[in-house]
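K.L.:
coordinates only, no sequence provided:
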């Protein structure tokens, strides 16, 4: 299978800026790294589930 035949995910074209407590942010990022994921991926997943649940 070549790269062109794979299903593409929509390009991310927007940002959400958050002000966080540094210690809380660092703990979250470290836990995501430990779980082999990214903070952005987990936040996007949370947002999708939140919208689905509350829409």
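P.N.:
Received the coordinates, thanks. A quick note: this is a predicted structure, and the numbers were derived from the prediction, not measured.
K.L.:
from now on I want contacts and neighbour counts done on CA atoms only, so please keep to that.
P.N.:
Noted.
K.L.:
quick one: residues contacting the residue positioned nearest the centre of the chain.
P.N.:
Among the residues of the chain, the one closest to the centroid is residue 41, at 2.1 Å (CA atoms, centre = their mean). If a contact means CA atoms under 8 Å, 6 or more residues apart in numbering, then residue 41 has no contacts.
K.L.:
and here is the other one:
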């Protein structure tokens, strides 16, 4: 299989910068580690779900 084939093959080439309380961020990152996931993965999952939920039919 080629390097860019399969799940997650779309190159991520954009960033979203947000500000939040340091303690909240640290707690979120720690919880993600405990759940064997990453903060970025969970934020992407939230964004995709939010967009799907609010998509115009």
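P.N.:
Looks like it arrived, so ask away. Quick caveat, the model's predicted, so the values are computed rather than measured.
K.L.:
about what we covered before: so where is the helix or strand that contains the residue nearest to the centre of the first structure in the second structure?
P.N.:
In the assignment (DSSP states H and E), residue 41 of the first structure maps to helix 39-54. Alignment of helix 39-54 of the first structure against the second structure: residues 39-54, by TM-score structural alignment.
K.L.:
now the matching stretch: how far from the chain's centre is it?
P.N.:
The chain centroid and the centroid of stretch 39-54 of the second structure are separated by 6 Å, computed with CA atoms, centre = their mean, to the nearest Å.
K.L.:
now for residue 3 of the second structure: which residues touch it?
P.N.:
Taking CA under 8 Å, 6+ apart as the criterion, residue 3 of the second structure is in contact with residue 9.
K.L.:
related to what we said a few turns ago, quick one: the helix holding residue 41 of the first structure to the second structure mean distance?
P.N.:
Helix 39-54 of the first structure: mean distance to aligned residues in the second structure after superposition is 0.2 Å, counting by mean CA distance after the TM-score superposition for the first structure.
K.L.:
how close does the residue of the second structure positioned farthest from its centre sit to residue 9 of the second structure?
P.N.:
Distance from the C-alpha centroid of the second structure, by CA atoms, centre = their mean, peaks at residue 1 (24.9 Å). Distance, residue 1 of the second structure to residue 9 of the second structure, by CA to CA, to the nearest Å: 11 Å.
K.L.:
same deal with residue 20 of the second structure?
P.N.:
As judged by CA to CA, residue 20 of the second structure and residue 9 of the second structure stand 30 Å apart.
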